[in-house]
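Visitor: curious how this folds, go ahead:
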Amino acid sequence: MEVAFGQLPVLVVNETVHIWQSGAIVRYLAKLTGTMPEDHLLAARVDAVFEQSQELFSPLNPTVNVKIGDEHLKFKEIFLSSFPGILKNFARQLEHSDEGPFFFGSQPYYCDFSVYHHFSLATILQQDILNAYPSVLDFMVAVENLSGVKEYLASRPEIIDVGTAPKLIIDGIAQPTGTKPS
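Guide: Reported below is the predicted structural model:
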């Protein structure tokens, strides 16, 4: 199978149509799952939070899933020194909503899942990193208690050996993470 631009991720729809780039995939799926607002202005605001969360991908994903040894420590230090200011801004956005624990009220949208993912990676690097913001902690619990999410988290593969030889435990077998599994 030829992958557009030779990179992942790619979503294959109906075994023929390829959608690449995380944002395009997420927005396509959001329409199918009811996590895309119908109101165009709200949809743009949701997309802004989603895009802001995507800026966390580059420092977090490689630091947790790929980097090892001194390189891991360097990336971790850089992330941990910059994240408090970023987290403060996300918390401020959460606090704009009086109607619920999610960024735009009581209903989660696709941006909420992206932010949750990145924040959960951050807690792998420093367990108490979110503790300064009760709104963020409430948000994390609210996402974790959503139907479907709760069940997934109960069976999600465990990540081990972050910083030395990251692996996921899948069906009891340690599988390397990152781009170059052995």
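
Visitor: C-alpha from now on. contacts and neighbour counts both.
Guide: Will do.

Visitor: show me where this structure has strands.
Guide: With strands called from DSSP state E, the chain shows them at 10-13, 17-20, 158-160, 167-170, 173-176.

Visitor: could those go into TSV alongside mean neighbour count and distance to residue 105?
Guide: Output for the strands of the chain, formatted as TSV (neighbours: other C-alpha atoms under 10 Å; distance: least, C-alpha to C-alpha, whole Å):
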stretch	mean neighbour count	distance to residue 105
strand 10-13	15	29
strand 17-20	16	30
strand 158-160	16	31
strand 167-170	17	34
strand 173-176	15	38
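
Visitor: to compare against the first, here's the next sequence to fold:
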Amino acid sequence: MPPKCKLIYFHAMGLAEPIRYLLAYGKVEFEDCRVDYEHFLKIKPTMPVGQLPVVEFEGKTLFQSIAISRFFAKKFNLLGKTDEHQLSCDIVVDTITDYRLHFKDVHFCDDPVLKSQKRERLIIETTPFYLSRFETLVNTNGGFFVGAQLTWSDLYFAAILCFMESLLQRNLLDGYPTLESLRTKVNNLDGVKEWIASRPKTDL
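Guide: Okay, the predicted model is just below:
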């Protein structure tokens, strides 16, 4: 029987990795379909908004990575126990996205001098700004981002961190022991641990 779920993305962790973490956690067998850029250009007109990742699930085509992540988080009871928890998860994920966009800005900068300046600012200013606040938040929530329990915001953070650290080629969590502990907990979750061990090795 073929997998009930197909995830289409590039040869990268990137925006698809949180979805992969969630599917692995939920024990959903999925086809991890990876395409190069030339192939993407061919299929782009068939994509709902011309972007990846796209997930085909139970006869439906899902797009927008955060919305897909939230969809599977609900299926796996990772939204939190209350409406306030759900709101807090969204706030955390949106803030992680704000942080991630600084990495995107560095990655796609073509001017080598400007790219070096942006990279230095990302390491010296931007990263401490966000990670110090994340460290405090997780410290005050029993080792998790929301409600002293595992939620999709924790998996999202650990997965996106893979991309960000690959881009800078450094451990971003040095000096942030609570975040490091959270990453370890997520990466050792049943399903996630197996996914990490078996996933293709990529630069981003």
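
Visitor: want to throw the strands of the first structure into TSV with distance to residue 150 of the first structure?
Guide: Shown next, in TSV, are these (distance: least, C-alpha to C-alpha, whole Å):
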stretch	distance to residue 150 of the first structure
strand 10-13	24
strand 17-20	28
strand 158-160	15
strand 167-170	18
strand 173-176	23
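
Visitor: who touches the residue most central in space within the first structure in this structure?
Guide: In the first structure, the residue lying closest to the centroid (C-alpha atoms, centre = their mean) is residue 117, at 2.5 Å. Contact analysis of residue 117 of the first structure by C-alpha atoms under 8 Å, 6 or more residues apart in numbering lists nothing.

Visitor: so how far is residue 3 of the first structure from it?
Guide: For residue 117 of the first structure, the distance to residue 3 of the first structure (C-alpha to C-alpha, to the nearest Å) stands at 25 Å.

Visitor: map the residue nearest to the centre of the first structure across to the second structure for me.
Guide: Counting by TM-score structural alignment, residue 117 of the first structure lines up with residue 159 in the second structure.

Visitor: the second structure: helices as residue ranges?
Guide: Taking DSSP state H as the test, the helices found in the second structure are 17-25, 37-43, 65-75, 83-107, 112-121, 127-139, 152-168, 177-187, 192-198.

Visitor: buried set for the second one?
Guide: Yep, that's helix 37-43 of the second structure we're talking about. residue 40 (16 or more other C-alpha atoms under 10 Å).

Visitor: what number of residues lie near residue 109 of the first structure?
Guide: Look at residue 109 of the first structure: counted by other C-alpha atoms under 10 Å, it has 22 neighbours.

Visitor: check the one 10 residues further on too.
Guide: Counted with other C-alpha under 10 Å, the burial measure for residue 119 of the first structure works out to 19 neighbours.

Visitor: contacts only, for it.
Guide: For residue 119 of the first structure, the contacting residues are residue 130, by C-alpha under 8 Å, 6+ apart.

Visitor: gap between it and residue 125 of the first structure?
Guide: Residue 119 of the first structure is 10 Å from residue 125 of the first structure, by C-alpha to C-alpha.

Visitor: about what we covered before: how about the strands of the first structure, which one is nearest residue 41 of the first structure?
Guide: When the strands of the first structure are compared for distance to residue 41 of the first structure using C-alpha to C-alpha, the nearest one is strand 17-20, at 24.7 Å.

Visitor: what sits up against that closest one?
Guide: Contacts for strand 17-20 of the first structure (C-alpha under 8 Å, 6+ apart): 3-4, 8-13, 25.
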